Structures are given as C-alpha cells and as structure tokens.
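> Kindly return the folded structure for what I paste below:
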Amino acid sequence: MLKDDSTIGRIYAFLGRSCCKPCTEQCQGGLTCLMPFIICNLITVLLGLILNNDIGEIIGAFKAMLNSVTFYEAFDFMLLFASTLGALLSQVVGCIYGYLAYREIRDSGVHQTGGDWGNSYPQAEEARLDKSLWLL
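Got it, this is the predicted structure:
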C-alpha cells in the first residue's frame, strides 16, 4: 500500500527485486492486497492456535526458560518464546489494523463502481449532459 511513498517505496522496490518478486507480480498494490493480507493472517493465526498449539508452545518455552540449567539453554528457550509470541502478536495486530483500514475505506462514502467513470471527472459529465441537451 505504501509503494508510492518516497521513503518506504525504496524498501518496496528492493524487496520486489529480491525473493519477494512473486508477491509483487501477483498483487499490484493498493487496497486490492488488503483483504488477502487480512485473510491470510487470520487463517495463519487460527491454524496456529488450533493445530500447532502456539499458546501451549509459548507457555512451555517460558517455563523451560525459567527452569533451564545453563545460560545457553535459557537463551534458546528465550528465542523460541520471543519469536513465537512476536509472530503471533504481529499477525493479530496486522489483522486488526488491516480490518480497521478496510472498514474506514468502506465507510468513507466512496461508492464508485467500474462503470462510473463520468462521476470521477466532472468535466466529462458536464460535456455529456451538454451534448444530450443539444441533441434534444
């Protein structure tokens, strides 16, 4: 959504030339990518909670981190705890903010469909009306 931004656009262009190239080819940007982003994050969170037992893994890693004997074991469990919790929280926050952006756009009053080109350009609408009056 921010590919046309002056600062974030450079990051988007770099990622578009790297391993994320298929993503940039499939989704042309803008709001067309928002709903698939929300749905993919929501499915990932739900499947992670139901099938992967992410909450149990987070609690188990935290307990193992507290009960570990050496520093290296504690560090390993801390990385597991932080990465699993961070991934889960970032996906939930992405779903929430994506939906809030979608809802704001939806409720903003823009009701333009594919055939409403005349409403986008007032000069074209006026010219069409003038021509129809001239034909009468």
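
> drop to CA atoms for contacts and neighbour counts, all remaining ones
Fine.

> list the buried ones in stretch 23-41?
34, 37-38, 41 (16 or more other C-alpha atoms under 10 Å).

> ok, which pair from those residues is furthest apart?
L34 and N41 (10.8 Å; C-alpha to C-alpha).

> The helix or strand where I38 lies - contacts with which helices or strands?
When elements are assigned from DSSP states H and E, I38 belongs to helix 34-50. Under the contact criterion of 3 or more C-alpha pairs under 8 Å, 6 or more residues apart in numbering; DSSP states H and E, helix 34-50 touches helix 71-106.

> how about this one, so we can line them up?
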Amino acid sequence: GAARPAMVLPPIGDIGGGAALPVGPPPPELQPRFRVIRACLITLTSSLLVKLLSFWVLLPSALADQVLSSLTSIFLTIIGIFLLKDDALFAPAYTCMVRTFCVSCADQCPGGVTCLCTWFFCCTITAFFNLLPFRDSDIFVIVTFVKILVDPSAQPDLKWWPQVRSVQWYIGCIVFTLSSILALLAQVMGAYQGYKGVQQHSVMGAMEDIERLDGPG
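This next block holds a predicted model:
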C-alpha cells in the first residue's frame, strides 16, 4: 500500500491554537502576566538557593540527596531564564548559559515568548508531582519538617549538624520549611500564569485570523 505521510509535530510555540508565539519579548497584552511569571521565577530561584543553604547547615551529610531532589526546580529555573531572556534581571544569566553549558540550546530554542508553552507545561508537571504525598516531593518534605519542628524525635535517624532544639536548629528548620512552601507556591502560580498566557495568546491569534478573513472595511 501507499506509505503513510510522516507525522509532523507543531513547534512548541504553536501549541494551543492561534498564531505561533512570537520570538522575543512579550507583546504588551502579555506583559502583565510576564511580570507575575518574573516574580515567580525570582521566588523560585531564591527559595531554591535558600533551601540548599539551610539544608546544608542542618544536614550536610545528605546535601547531595537534596540537590538531586531539586533537579526539577533547577531545570525549571533554566527554562524560566530562557523565557525571560529579554528581562534586564535575567538577561546576564541567559547570556552566560548560552555561552557555556547551554550552547546547543540556543540553536534549538530562541528563548523569549516561544518558551511560554514549555514553561507552562514543565511548571504544571513539577507542581503536580510536588503536591502528591510521595517521598521527597515538596509537600511531603514540608509536612515532614513541620512534624519535626513539633516533635524532633519523629525522625530519630537524621544526623543533624546543629544540636536539636538549639536556636540554630530551629532557625534552619523554619527557613527550610518556608522556602519549600514558597518554591511550591511559585511553581503553582507559574503554571497558572503560563496557562493563562498561552490561552490569552491563542485568543489574540484567533481574533487576528478573523480580522484577516473579514478583510479591510
């Protein structure tokens, strides 16, 4: 029989219908959402750094495990930097990445608004699994540390570096817990804003198509 035509997948910027997402900074209609996404990325990045630092103070022997469990957040941060490459705050980080360990990524993904769908998708997946009560998920870790703060004997096998119930121990646990909560909230809000941004651009693209079909006058 005749060979079936090969399946051609649409570019990531075309997902959701309407016009393809433009290359470069967001159009004026999407800038309010990008400001919220910017705040989410700042929160996520800051929380990630604080989480790792506070965990290193509390449990230095298990820091490698914490870094591994944070890889999805690190990956999400990289996507966010590509998305906000035209932002004055993240532009230097983007330039540094595409000149070092992300050289090949620059050819495959131009960054900017074209990464909006990727940001939405990855934020959604990451937030979804971090909200499930599985071991090492954000919600599991948050609940565990709240229990530890209430009753340190709940996890007797943990090898704390500071003395349990000391001021340093309490500060470290509280900071780690709060940063974990903020990171999770940033993922959820980032996913929502990404979804609404893609949806809004799809509507804009559909309206432009209608205007072109109607013609002048």
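
> TM-score for this pair?
Here the TM-score for the pair of chains, by TM-score structural alignment, normalised by the length of structure 1, is 0.63; 113 aligned residues with a C-alpha RMSD of 2.9 Å.

> just to revisit the earlier point, turn the buried residues of stretch 23-41 of structure 1 into TSV, columns for distance to Y97 of structure 1.
Shown next, in TSV, are those (distance: C-alpha to C-alpha, whole Å):
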residue	distance to Y97 of structure 1
L34	10
F37	11
I38	9
N41	11
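
> All the helices of structure 2, residue numbers only.
Secondary structure of structure 2 by DSSP state H: the helices cover 31-58, 63-69, 71-83, 91-99, 103-108, 116-130, 138-150, 167-214.

> Return the residue of structure 2 aligned against I105 of structure 1.
By TM-score structural alignment, I105 of structure 1 lines up with H201 in structure 2.

> Please report the distance of its match from I125 of structure 2.
21 Å (C-alpha to C-alpha, to the nearest Å).

> if we can go back for a sec, pick the one among the buried residues of stretch 23-41 of structure 1 closest to K21 of structure 1.
F37 (16.3 Å).

> List the contacts of the aligned partner of V92 of structure 1 in structure 2.
Per TM-score structural alignment, the equivalent position to V92 of structure 1 in structure 2 is V188. Residues in contact with V188 of structure 2 (C-alpha atoms under 8 Å, 6 or more residues apart in numbering) are 123-124, 127.

> Check F75 of structure 1 too.
The contact partners of F75 of structure 1, by C-alpha under 8 Å, 6+ apart, come to M65.

> Please say which position in structure 2 it maps to.
Superposed on structure 2 with TM-score structural alignment, F75 of structure 1 falls opposite I171.

> The residue most central in space within structure 2 and T144 of structure 2, how far apart?
Centre of structure 2 computed as the mean C-alpha position; nearest residue by C-alpha atoms, centre = their mean is L76, 3.7 Å away. Distance, L76 of structure 2 to T144 of structure 2, using C-alpha to C-alpha: 24 Å.

> Next: I42 of structure 2.
The value you get for I42 of structure 2 to T144 of structure 2, if C-alpha to C-alpha is used, is 25 Å.

> do the same with S73 of structure 2
19 Å.

> Check L68 of structure 2 too.
18 Å.

> So which of those two has more stuff around it?
Shown here are L68 of structure 2 and T144; by other C-alpha atoms under 10 Å, T144 has more neighbours (17 against 10).

> In structure 1, what sits opposite that one in the alignment?
T144 of structure 2 maps onto G60 in structure 1, by TM-score structural alignment.

> before we move on, which element is K131 of structure 1 in?
helix 122-135.

> and that helix, what other elements does it pack with?
helix 117-120.

> ok, and what's touching the helix it packs on?
Residues contacting helix 117-120 of structure 1 (C-alpha under 8 Å, 6+ apart): 124-125.

> same check, this time on stretch 3-17 of structure 1
Against stretch 3-17 of structure 1 from outside (C-alpha under 8 Å, 6+ apart): 2, 21, 23-24, 29.

> List the buried residues of it.
For stretch 3-17 of structure 1, by 16+ other C-alpha under 10 Å, it's Y12.

> Ok, stretch 198-213 of structure 2 next?
198-203, 205.

> Looking at those, which is nearest I148 of structure 2?
Relative to I148 of structure 2, the closest of the buried residues of stretch 198-213 of structure 2 is V198; by C-alpha to C-alpha it sits at 40.6 Å.

> hang on, the earlier thing: and the gap between the match of I105 of structure 1 and D107 of structure 2?
H201 of structure 2 is 24 Å from D107 of structure 2, by C-alpha to C-alpha.

> Same check on Q199 of structure 2?
Distance from Q199 of structure 2 to D107 of structure 2, by C-alpha to C-alpha: 26 Å.

> ok so, going back, distance-wise, check the match of V92 of structure 1 relative to W169 of structure 2.
V188 of structure 2 is 29 Å from W169 of structure 2, by C-alpha to C-alpha.

> and what of I139 of structure 2?
21 Å.

> circling back: farthest-apart pair in the contacts of stretch 3-17 of structure 1, please.
Greatest spatial distance in the contacts of stretch 3-17 of structure 1: L2 and K21, 16.2 Å, computed using C-alpha to C-alpha.
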